[in-house]
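J.: Below is the structure, and that's it, no one-letter string:
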């Protein structure tokens, strides 16, 4: 880069949805409602799974942890996103951007693993019901949750360091709603091939392996369900599986398109929309898909609200 003048980037400008200034107030209201729904819906799930005696089972233990994760996941993004709608200063420091990216990646990998753990729990409950209490004992459940929460920390922290260590020079306009890897790589100058390879490896390590475990679990589950003698039981089981698979498809599909497609085919506007699927819509639909269709949870919610 000798012979040319470059300005080292010390902060970024999160453009977000500033390209449509006339709708800033409306979009702010929509995102605020979404955030409140995520906090209230997942907060209620945490409350009932902790307080109701009927919900002290492995399935609801995992569900409570998953709801807490969804609150943490969205809280990494929403405060800065909502602030940017009203503030003329959309800047985010380099350090703050790196911290947001780090938490975003760590919590994202935790979500991949927890969804896989919940699928495994369903598999044991349906395919090995007699051994379920022995296999899914409290100690093993706690171990699965702890592994899900901490296993991504060293890998994703290293990946965050690799991205943050790239030379950023010239434009500091980050055309995205958060500090994420694809838009940051677009602003990096110099060779980013090593970092891109690392991103693909981590995506396969956490995303693909977790997805294959989920797929294997549900193939086994569907095989058992097809052998059930009652048509009503089969319908209820298939309905539950279908809802979960929709959520899995929404989460993993958007991540796969976001991170695994070639760099040349990336579109900034499409990236923004895709990021909303796994950062906002999935946490918002979590209470409905996982819980509000469940009679035990509805009963527990009624008890809690009456108190």
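T.: Perfect, I can see it now. Keep in mind that what you see is a predicted model, and the values were worked out from it rather than measured.
J.: rest of the way, CA atoms for contacts and neighbours
T.: Fine.
J.: just the helices in the stretch 151-300 of the chain please.
T.: Under the criterion DSSP state H, counting those that start in this stretch, the stretch 151-300 of the chain carries helices at the ranges 152-164, 181-187, 193-202, 209-225, 231-260, 268-276, 282-286, 295-306.
J.: would JSON lines of those helices with mean neighbour count be doable?
T.: Rendered in JSON lines, the data for the helices of the stretch 151-300 of the chain read as follows (neighbours: other Cα atoms under 10 Å):
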{"stretch": "helix 152-164", "mean neighbour count": "19"}
{"stretch": "helix 181-187", "mean neighbour count": "19"}
{"stretch": "helix 193-202", "mean neighbour count": "15"}
{"stretch": "helix 209-225", "mean neighbour count": "17"}
{"stretch": "helix 231-260", "mean neighbour count": "16"}
{"stretch": "helix 268-276", "mean neighbour count": "16"}
{"stretch": "helix 282-286", "mean neighbour count": "22"}
{"stretch": "helix 295-306", "mean neighbour count": "14"}
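J.: Between these, which one is closest to residue 36.
T.: Comparing those against residue 36 with Cα to Cα, the closest turns out to be helix 282-286 (9.2 Å).
J.: thinking again about what came up before, for residue 122, find the nearest of the helices of the stretch 151-300 of the chain.
T.: helix 209-225 (7.8 Å).
J.: take the one below as the second:
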């Protein structure tokens, strides 16, 4: 519960930073006044725009860390970020001789960093006893032609945000347990024996809300080679303890690569971070991270993997 509260506070802070950043870009004079200083720059708002871009980046970074549940990275980022509100507070107080009316906002931001950061750092994530027992079986590979079929276990809490794929359709057959599947804005509660088909470009999500493991057979048609690699990589990362309790990779670069490989396109607010994740994936590919993951987790299934 404590971690969730910290995540909520961080998410609200991220939204606030996005708002402030956009305000400095759209209405620099008003944003400058609310910041707590007044400078005569004529009509040159270059520094205002720099401030806006800084806050936009900070907001996007915090939002990414919260949405991917990167607890330690979020905690360290907040602690490191204390220099920003502390510096802002000192600037405002020195400039205006103790203007607490405008300084209070910077003081609150400083308090969030100094309180939420250490709390997150001290939290011990609960280990799921079923992590090492997660089942994954590649029944039919895309390498052999035709649809690609796998069976895998979705651990309690495993979920995805709303997204869609442009290159293939998906069919989910629930073999054991229960699974919530969102499709085109509606949610369906599936039990063992139920199935649902998601067409290409159709928005969807899945979420194992139960406390039991859910076993699902997923059919990708037409078979997609990169999606298959994404499945093998995420399964390997889970077995090696490199994902969190929701099955999300702990490394942001691994998450970006997973989204890149499985042709996932974001919707809604997540659309904002899609270019950032694409950029991170591109850097990870150039740095050789994708090759390492493929060599580690995909070679046995695909003899053609380099």
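T.: Cool, the structure landed. Model, not experiment: these values are computed from the prediction.
J.: TM between them?
T.: Scored against TM-score structural alignment, normalised by the length of the second structure, the superposed chains reach a TM-score of 0.24; 115 aligned residues with a Cα RMSD of 5.7 Å.
J.: rewinding a little: can you list the helices of the stretch 151-300 of the first structure in JSON lines and add distance to residue 133 of the first structure?
T.: Shown next, in JSON lines, are these (distance: least, Cα to Cα, whole Å):
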{"stretch": "helix 152-164", "distance to residue 133 of the first structure": "28"}
{"stretch": "helix 181-187", "distance to residue 133 of the first structure": "42"}
{"stretch": "helix 193-202", "distance to residue 133 of the first structure": "34"}
{"stretch": "helix 209-225", "distance to residue 133 of the first structure": "18"}
{"stretch": "helix 231-260", "distance to residue 133 of the first structure": "20"}
{"stretch": "helix 268-276", "distance to residue 133 of the first structure": "38"}
{"stretch": "helix 282-286", "distance to residue 133 of the first structure": "26"}
{"stretch": "helix 295-306", "distance to residue 133 of the first structure": "19"}
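J.: Let me know which of the ones you listed is the nearest to residue 48 of the first structure.
T.: Between residue 48 of the first structure and the helices of the stretch 151-300 of the first structure, the shortest separation by Cα to Cα is 6.0 Å, and it involves helix 295-306.
J.: Show me what that closest one is packed up against.
T.: Contact partners of helix 295-306 of the first structure among helices and strands, from 3 or more Cα pairs under 8 Å, 6 or more residues apart in numbering; DSSP states H and E: helix 24-51.
J.: following the helix it packs on, which helix or strand comes up?
T.: helix 58-75 (DSSP states H and E).
J.: Show me how far the helix or strand that that next one is followed by is from its chain's centre.
T.: Remark: after helix 58-75 of the first structure, the chain's next helix or strand is helix 78-86, criterion DSSP H and E. Shown here is helix 78-86 of the first structure, whose average C-alpha point lies 19 Å from the average C-alpha point of the whole chain (Cα atoms, centre = their mean, to the nearest Å).
J.: Which residue ranges of the second structure form helices?
T.: When assigned using DSSP state H, the helices of the second structure occupy the ranges 2-26, 28-35, 46-67, 71-80, 83-96, 100-122, 225-239, 252-261, 274-286, 289-297.
J.: Let me have those helices in TSV, adding mean neighbour count and distance to residue 171 of the second structure as columns.
T.: Formatted as TSV, these follow (neighbours: other Cα atoms under 10 Å; distance: least, Cα to Cα, whole Å):
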stretch	mean neighbour count	distance to residue 171 of the second structure
helix 2-26	18	32
helix 28-35	16	50
helix 46-67	19	26
helix 71-80	20	33
helix 83-96	16	48
helix 100-122	17	38
helix 225-239	20	14
helix 252-261	21	18
helix 274-286	16	25
helix 289-297	17	24
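J.: Of the ones you listed, which is nearest residue 204 of the second structure?
T.: Of those, nearest to residue 204 of the second structure by Cα to Cα is helix 252-261, at 14.5 Å.
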